[in-house]
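>>> The following block contains a protein sequence and its predicted model.
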Amino acid sequence: MPQAGQVVFSRLEEVHFGKPAAETVAEIARRHHAERVFLMVSGTLNRQTDEIDKLRGALGNHCVGTFDRMPAHTPRSAVITAAEQARTAKADLIVTLGGGSITDGAKAVQLCLANDVTTAEALDRVRAPAPVKSPTVRQISVPTTLSAGEFSRISGVTDERTKVKELFRHPDIVPKAVVLDPMVTRHTPMWLFLSTGIRAVDHCVEGICSNESSPYGDAAALHGLELLARGLPRVKRDPGDMDARLDCQIGAWLSMTPLVSGVPMGASHGIGYVLGAVFDIPHGHTSCIMLPSVMRWNRSANADKQALVATAMGHPGEDAGDVLDAFIRGLGMPRSLGEVKVGSDQFDRIARQAMGTPWVPRNPRRIAEPAQVREILELAS
């Protein structure tokens, strides 16, 4: 029977790469007739570098406010605070400069502004399948890490009451434009740049290995994986190598092609959501810890696809789980749950909660019950 599938395209309009961020953002804002630009940015960059000042300078009087207090994992309370500031400022465009938590936060702020959400509890009203008004205040993102959430129509927000990271979806919350400037990433701590690079590797790998993969997604993800496999070690060796940093940024962009075009992720992402929300483990580190073990557990179901992964990483004929393990170790990243102080006494809780994520039920090797998640956790212990 012929192969069949579907590819969905997002409402991201443009990606600029290798250009100075501040001038490029200002030019995009002018072209879209933005008059009141609200910034959501990294607090560290705002306080310790001149990157945010350069952005304000380029925007001039059109910059109407700055929010720089978004914690990791994007808690609901911070989203509400940012939304209130943007509402008070009468923002007609949001610009983010920072990591994935800030990017996701701005996506959620778009929903809050469009739907009069003013409390953390009221965010329940804009979760699917509830009717949701489309955002009218759009977003431009300048990422400083490689998680690549700026290419997605999904926002991950943590409910502090339950310590569950929830997904908010709407086709219009994907940023209108993304600016990839390697120069702004030079301030990113090396552990964060490299670990989010493995997050991008995880996007590539789980997209390629999915039972619902597509030729379109595979083509982008395989090339993205090649760029990341070459670029991340180069950045570790020479942090000033801007060509390598841009290769990593483009690799991260390509890594999102499967996900944003409709290909589901698998157990590495699903378990990672729980580890991040419950134990406050950075998402890059969750991929470093879980991905090789998930690949080993899945090998009986998709060895042919795993062979493509090993080849793209420069190790044809080798076991993909072993290749990923060695690659991650070579970057100096954590490789076990023990290294981040998650013990086996927590495995049952993690396994139960992971079953409720969108991705574990769509893992390429079927996961029917928490006991199978626990098997993967034991491999990663």
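Perfect, thanks for sending it.
>>> Please make it C-alpha for all contacts and neighbour counts, starting now.
Will do.
>>> For F67, which non-adjacent residue is spatially closest?
M40 (4.8 Å; CA to CA, 6 or more residues apart in numbering).
>>> Got another one to weigh against that:
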Amino acid sequence: MALSLLPSSGSYLCTPLRAVHWGPGSVSNLPTVIRSLVSAYDKTAQPKALIITGKTLLEKTPVIGDVRKMLEKVGMFGGVFSEIGQHAPIKQVKAAQRLAEDNKVNVLVSVGGGSPIDSAKAIAYFIHESSGSEHFMPHIAVPTTLSVAETTQNAGFTNEQGQKAGVNHPDNAPRAIIYDANLAMYTPLRLWLSTGMRAVDHAIETMYRDGAPPQVRHMALFAIKGLFEALEACKRNPDDVKIRQNCYLVAWESLWPLARAGALGLSHALGHKLGATYGIPHGICSVLTLPETVKLMSRNLQGYDLACLATAHAFLPPTYQGSVDKLGLDASTGSEEAQRAAAHQVGEAVALLVKTLELESTLKEYKVPKEDLESIAGKVDGSKPEGAPYKKEQIIDSILTKIY
């Protein structure tokens, strides 16, 4: 973007993240990371870790068994809670909290997708509330999907009414992350690719998220390029561990650690209302909502936000750029008409990527009643940030009706 368009002031607020390890086999760093984090606030404490995960990883893969053996070998094993389901039901989160308190653990290790990771964040939050401790219990995230929940301070879960809820605190983000592609090889391809679309959603919505620092937007541009290329490559070669490792790294760039609260944008806001209520996986929510959301944004955004989204066009692989006139890396120098055309093509490119990855879906497929569309739009509209560039009627006509 042109220097004249960059914000003249702003802030980058860091999360408590202290370490990121990546590469096949990097989970072997776990005992060292645990010891470092526990000793940071109590040098005399013996590390004792509770593993937070789901049934599938425990029962159908060797992943949790291997992590358990590693921790048992060094005397750090404090239990496994494997009941975390999709969208992290609060009943399961609270049960895990009780186990953590009963077992007197002092570190949490989440292994899995967004639900175990968000659950561990929520557990740390609730323990902090109930104990009155000065510190949040440290949390190490070991993702096996591309949801990138590990970089945020938000902890989403499903409340007793079946609605998306959550807690948020600057100290709630994991202290360390381990991206080990050997573990990712056990993740089914469709799940892996759909969570990759969630990462695409992060990167693109960062382009127009109010208050996103320019440095983070610039990083998201490279994440867009990397994700399109890596997800396509993974679709062609699902058993290539190097490609899966690359997917992790570009997904990490899509939601760079930044202390912030709330949904990234309209696509995420819609996903929050659709996911838990209708049992739609996080990644599929993005598959459904992102293409048409970007097209709507291409018509409604103004100024710097429009220029950022238009610039994303230049970072698409050539086969996704369509017939739009190339604006180059500095899309802000083009006319408003040219910017809107480039931004619209980003939405078309996302739709094409969804098709290429064979992830196409509809709200009808997930049994969302058509009569619910207005109430869904109303809930999103009612909780939107001040000055958001969309209206309830546009959510219905330009997005929900089209994806039904």
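It's in. These figures come from a predicted structure and were not determined experimentally.
>>> Would you state the strands of the stretch 1-150 of the second structure in chain order?
Assigned strands in the stretch 1-150 of the second structure, in chain order: 19-22, 49-52, 77-81, 107-112, 139-143 (criterion: DSSP state E, counting those that start in this stretch).
>>> what does the second one rub up against?
Strand 49-52 of the second structure is touched from outside by 34, 71, 76-82, 84, 96, 100, 105-111, 116-117, 119-120, with contacts defined as CA atoms under 8 Å, 6 or more residues apart in numbering.
>>> dump the residue contacts of the residue mapped onto V95 of the first structure from the second structure.
Structural alignment (TM-score structural alignment) places V95 of the first structure against V109 in the second structure. Residues near V109 of the second structure by CA under 8 Å, 6+ apart: 49-52, 120, 139-142.
>>> quick one: which of those residues is most hemmed in?
With neighbours taken as other CA atoms under 10 Å, the top of these is A120, carrying 36 neighbours.
>>> Residue in the first structure paired with that one?
Aligned by TM-score structural alignment, A120 of the second structure pairs with A106 of the first structure.
>>> from what I can see that match touches L93, true?
No: with contact defined as CA atoms under 8 Å, A106 of the first structure and L93 do not form a contacting pair (10.4 Å).
>>> any residues in contact with both of the two?
Listed contacts common to A106 of the first structure and L93 are Q139; contacts here mean CA under 8 Å, 6+ apart.
>>> can you give me the helices for the stretch 101-250 of the second structure?
With DSSP state H, counting those that start in this stretch as the criterion, the stretch 101-250 of the second structure has helices at 114-131, 181-184, 189-206, 214-236, 241-254.
>>> cool, and the stretch 251-400 of the second structure?
If DSSP H, counting those that start in this stretch is used as the criterion, the helices of the stretch 251-400 of the second structure fall at 266-278, 282-300, 303-312, 336-356, 373-382, 392-394.
>>> quick one, which of the strands of the stretch 1-150 of the second structure is nearest to A343 of the second structure?
The closest of the strands of the stretch 1-150 of the second structure to A343 of the second structure is strand 139-143. By CA to CA, the value is 31.3 Å.
>>> what's the distance between the spatially closest residue to E318 of the first structure that is not a sequence neighbour and I173 of the first structure?
Spatial nearest neighbour of E318 of the first structure, excluding adjacent residues (CA to CA, 6+ apart): A310 at 6.3 Å. Per CA to CA, to the nearest Å, A310 of the first structure is found 34 Å from I173 of the first structure.
>>> who has more neighbours, these two?
Remark: of A310 of the first structure and I173, I173 carries more neighbours, 30 against 21, as counted by other CA under 10 Å.
>>> Report the contact partners of whatever residue of the second structure lines up with that one.
Under the alignment (TM-score structural alignment), I173 of the first structure pairs with N172 in the second structure. The contact partners of N172 of the second structure, by CA under 8 Å, 6+ apart, come to 16, 121-122, 124-125, 136, 152-155.
>>> Y179 of the second structure is in contact with I140, isn't it?
No: between Y179 of the second structure and I140 there is no contact under CA under 8 Å: 11.0 Å.
>>> would you turn the helices of the stretch 251-400 of the second structure into JSON lines with distance to M219 of the second structure and mean neighbour count?
Listed next are the helices of the stretch 251-400 of the second structure as JSON lines, based on distance: least, CA to CA, whole Å; neighbours: other CA atoms under 10 Å:
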{"stretch": "helix 266-278", "distance to M219 of the second structure": "19", "mean neighbour count": "22"}
{"stretch": "helix 282-300", "distance to M219 of the second structure": "19", "mean neighbour count": "24"}
{"stretch": "helix 303-312", "distance to M219 of the second structure": "11", "mean neighbour count": "24"}
{"stretch": "helix 336-356", "distance to M219 of the second structure": "17", "mean neighbour count": "21"}
{"stretch": "helix 373-382", "distance to M219 of the second structure": "28", "mean neighbour count": "17"}
{"stretch": "helix 392-394", "distance to M219 of the second structure": "30", "mean neighbour count": "15"}
